[in-house]
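# Starting from these lines, generate the structure:
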Amino acid sequence: MSLIRELYLGVSVMEKLAIGQALQRQGHPKRAMQAYLDGLAQVQQSAGDEAAYWLAIADLEHEAEQFTTALSLHQRALSLARCEKQQCAARLGLAADLWVLGEQSTALALQQKALTFDGLHEDPVLLEESARLYRLQQQWRPALQQLRSAAALNDGDGIVLHLAILQTYLQLDTNEGLADAVMLAKQSLESSHLHHQESLLLALAQCCERLANYSEAVQFYQAALSVQTTQKATKKTPRRLLGVELKLQQTISGIEIELLRHSNAQQIEQVRRLESATYRDALTGLHNLRYLQARWDELLTCHSLCLIHMGVDQSTHLRDVMGDEVANDSALRIANVLRRCCPEEGVLVAANNNEFRLVLLKTSVSEVNVLIQTIQAEIALLDCSQLPEALTLSVGCTAFKEGDKADVLQLRADLALYLAMRKGAGAIVWEGEA
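As a prediction, this is how the structure comes out:
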């Protein structure tokens, strides 16, 4: 280990990636993670190739069954990918994460895209990742084929790879090539890490049973029991490895914060669209009657309020003679006038049939009359040369009385508007006036 450490301290950034991959294949995930994180820190400082490190870290997280975290990291790797090989690796990783998380259709689409990369069958890492996805899909034969190809390219190196090959054989009904696989796996036992040793011993025992090598099978089962006893006596994670885990968590937290910000932005936009669809009038963009209904309990706590109902006098005539488009345009123009003139603290809504309602809080009758006169003057300035007659707005008003409920208040304002429209175009009537 001292020689490896000395070499590790003097290697280049990309060699640290290779060392991490070698450690990972040998069954040393914590040491592999340390190599990846050290290399990542360096490439971030030099604006180097981050994607390769994110891919490696994401795969370690997937192996640790942290699938949601792995998914986030694979997404980041794909966004930073600099070549087709990295894109292929990221898509295979994403497909594996999504398959486990139940998004099979999306996973299959990513898998098909990844398999179009010509260099996949010449790269042992990509072959292992592709085989992992086939194993998740319980497609054992193509998984075994790719695992064996990866082993050949790795010159037989890789504890995790040998374990995957044996476990895949146990899912098949053929022993063709199994004896060679067992031999290679036995050779790799000496360099295996305690983390994978028990699983490898158990797989060897089961494969020996398949081959009718019962004495060897017993030896492997006994060795697996011995490893279990050793693991129980193993000390806690060394402080230096706890530091690696903390560094990894800090790195992942940064990614998750970015994703959370993006997710929150999406949610805000969804809420905005929902609010628009629920509480906004499609034609004018003003709030609608549903919005006013939701606000009434709050508004009625202010006892000095006035309710104003307004109607476009020409609305029915324009719609019958000029058509919906002209009538809607006229309503929109008046809505724009109201939007400009009405105070921000007022509640302005678009009602049915080119009608509008306005709730004003803590406002006197005289102040309401001044506001209405301002609105009428602005409407009189509208260019109506293309219309049969100028646009006018009739107004019905009522003030809050002690004990008033929302429906009673609105009925009184409706009656005042009805009387105003009977009185003549542009008339203003307060409830109770003769």
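
# Please make it C-alpha for all contacts and neighbour counts, starting now.
Will do.

# what's the distance between residue 293 and residue 357?
12 Å (C-alpha to C-alpha, to the nearest Å).

# who's more crowded, the two?
residue 357 (24 against 12; other C-alpha atoms under 10 Å).

# and the closest residue to that one other than its chain neighbours, what helix or strand is that in?
Distances taken as C-alpha to C-alpha, 6 or more residues apart in numbering put residue 309 closest to residue 357, at 4.6 Å, once the chain neighbours are dropped. Assigned by DSSP states H and E, residue 309 belongs to strand 305-312.

# residue boundaries of the strands in this structure?
Secondary structure of the chain (DSSP state E): strands at 287-288, 305-312, 347-350, 355-361, 393-399, 428-430.

# Quickly compare these and say which is most buried.
strand 393-399 (a mean of 26; mean count of other C-alpha atoms under 10 Å).

# how far out from the middle of the chain is it?
Strand 393-399 sits 49 Å away from the centroid of its parent chain (C-alpha atoms, centre = their mean, to the nearest Å).

# Just the residues contacting that strand, thanks.
With contact meaning C-alpha atoms under 8 Å, 6 or more residues apart in numbering, strand 393-399 is reached by 304-313, 365, 376, 379, 409, 412-421, 424-431.

# export the strands of the chain to CSV and tack on distance to residue 35?
Formatted as CSV, those follow (distance: least, C-alpha to C-alpha, whole Å):
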stretch, distance to residue 35
strand 287-288, 58
strand 305-312, 70
strand 347-350, 61
strand 355-361, 66
strand 393-399, 75
strand 428-430, 80
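
# still on that earlier bit, you'd agree the residue nearest to residue 357 is up against residue 418?
No: using C-alpha atoms under 8 Å, residue 309 is not in contact with residue 418, being 9.5 Å away.

# hmm, back to that, I'd like to know which elements the strand holding residue 309 is packed against.
Applying 3 or more C-alpha pairs under 8 Å, 6 or more residues apart in numbering; DSSP states H and E, we find strand 305-312 packed against strand 355-361, strand 393-399, helix 406-423.

# one step back: of all the strands of the chain, which one comes closest to residue 198?
Proximity to residue 198 (C-alpha to C-alpha) singles out strand 287-288 among those, at 66.6 Å.

# how close does residue 148 sit to residue 125?
For residue 148 relative to residue 125 (C-alpha to C-alpha), the value is 12 Å.

# for comparison, sequence B:
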Amino acid sequence: MLRIKRMHDEVSRARTRLQELAVRDDLTGLFNFRYLHTRLHEEFKRAERYREPLACAMVDVDGFKRFNDDYGHDVGDQVIRLVAERLQEALREIDVVARYGGDEFLLILPSTHFSGALTVADRTWRSVSERPFDVNGVPLRVTCSIGVALYPSRDVTSKDELLKAADAALYQAKDEGRNRICVFQHQGYIYTPS
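Coordinates of the predicted model:
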């Protein structure tokens, strides 16, 4: 009987672990792309239903390819892991961070107006860009660009539009020189002092 209980417990732990792996990124332990879309859909529906604001911020590690090229993929992987840690540290308890892919991350900021989104984006930017990363005893300067989008707004009426707007703001930040925050708005882009 004891052996059956142990086997049941092992199967239960294995099932729990598999469920966790299905929604987590292997490298960072953050939520993955699949979970991100499910959670964003849920948060968007909640924001619509209760008429609450919702913000998304897309974060990209500036010039990430050079870490892989100059130091090797092991160092590149370590940079991604360290960025993920700093993103988690910078966020509020209600926020969600997921690895969007490669060197991009997405922050879901529930119940967040314009000023709150800028505060979180600025704290996130500072956590990555203001102090060097210690990778195997080597200090590396890492910066990031951030694109922020808000719901509701004139141009954002769906979760897909929210993602597209955050992506557009991110690429505007990169086009303007990287290492900065850009907010998508229908009148144009707003930059924060980065």
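
# And the TM-score between these chains?
The TM-score (TM-score structural alignment, normalised by the length of the second structure) is 0.81; 177 aligned residues with a C-alpha RMSD of 2.3 Å.

# which residue in the second structure lines up with the residue nearest to residue 357 of the first structure?
Counting by TM-score structural alignment, residue 309 of the first structure corresponds to residue 58 in the second structure.

# same check, this time on residue 413 of the first structure
Residue 413 of the first structure maps onto residue 166 in the second structure when the alignment is built from TM-score structural alignment.

# Which residue, neighbours along the chain excluded, lies closest to residue 143 of the second structure?
The shortest distance from residue 143 of the second structure to any non-neighbouring residue, by C-alpha to C-alpha, 6+ apart, is to residue 129 (4.4 Å).

# again with residue 156 of the second structure
residue 162 is the one closest to residue 156 of the second structure (C-alpha to C-alpha, 6+ apart), at 5.6 Å.

# so who does that neighbour touch?
Per C-alpha under 8 Å, 6+ apart, neighbours of residue 162 of the second structure: 56, 149, 150, 151, 156.

# give me that answer again for 7 Å
The contact partners of residue 162 of the second structure, by C-alpha atoms under 7 Å, 6 or more residues apart in numbering, come to 149, 150, 151, 156.

# From residue 186 of the first structure, how far out is the residue lying closest to residue 223 of the first structure once chain neighbours are set aside?
Residue nearest to residue 223 of the first structure in three dimensions, not counting chain neighbours: residue 201, with 6.9 Å by C-alpha to C-alpha, 6+ apart. Counting by C-alpha to C-alpha, the gap between residue 201 of the first structure and residue 186 of the first structure amounts to 9 Å.

# If you count surrounding residues, which of those two has more?
residue 201 (24 against 15).

# shouldn't the more buried one be in contact with residue 218?
No: assessed by C-alpha atoms under 7 Å, residue 201 of the first structure is found out of contact with residue 218, at 10.4 Å.

# before we move on, the earlier item: the match of residue 309 of the first structure contacts residue 105, doesn't it?
Yes: with contact defined as C-alpha under 7 Å, residue 58 of the second structure and residue 105 form a contacting pair (5.8 Å).

# so where do the helices sit in the stretch 201-350 of the first structure?
Taking DSSP state H, counting those that start in this stretch, the helices of the stretch 201-350 of the first structure run over residues 214-232, 239-279, 289-299, 315-321, 324-341.

# Of those, which stretch is the most buried?
Comparing the helices of the stretch 201-350 of the first structure on average neighbours, where mean count of other C-alpha under 10 Å defines a contact, helix 324-341 leads with a mean of 17.

# what angle do that helix and strand 393-399 make?
In terms of direction (axes from the mean of the first three to the mean of the last three C-alpha atoms, to 10 degrees), helix 324-341 of the first structure departs from strand 393-399 by 50 degrees.

# related to what we said a few turns ago, how about the contacts made by the residue nearest to residue 223 of the first structure?
By C-alpha under 7 Å, 6+ apart, residue 201 of the first structure lies in contact with 220, 221, 223, 224.

# quick one, what contacts the first one?
Think residue 220 of the first structure. 201, 202, 204, 205.

# In the second structure, what residue corresponds to it?
By TM-score structural alignment, residue 220 of the first structure lines up with nothing at all.

# rewinding a little: redo the helices of the stretch 201-350 of the first structure as CSV? Include distance to residue 69 of the first structure.
Converted to CSV, the helices of the stretch 201-350 of the first structure look like this (distance: least, C-alpha to C-alpha, whole Å):
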stretch, distance to residue 69 of the first structure
helix 214-232, 27
helix 239-279, 7
helix 289-299, 41
helix 315-321, 58
helix 324-341, 48
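
# List just the one of those that sits closest to residue 384 of the first structure.
helix 324-341 (9.1 Å).

# and for that closest one, what span of the second structure is it aligned with?
The aligned range for helix 324-341 of the first structure is 73-90, by TM-score structural alignment.

# related to what we said a few turns ago, nearest to residue 76 of the second structure, of the contacts of residue 162 of the second structure?
Comparing the contacts of residue 162 of the second structure against residue 76 of the second structure with C-alpha to C-alpha places residue 149 closest, at 28.0 Å.

# Setting aside sequence neighbours, what's the nearest residue to the closest one?
residue 166 (4.7 Å).

# The one you found contacts residue 55, doesn't it?
No: the criterion here is C-alpha under 7 Å, and residue 166 of the second structure misses it with residue 55 at 8.9 Å.

# if we can go back for a sec, in a markdown table: the helices and strands packed on strand 305-312 of the first structure, plus distance to residue 328 of the first structure.
Below are those laid out as a markdown table (distance: least, C-alpha to C-alpha, whole Å):
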| stretch | distance to residue 328 of the first structure |
| --- | --- |
| strand 355-361 | 12 |
| strand 393-399 | 15 |
| helix 406-423 | 20 |
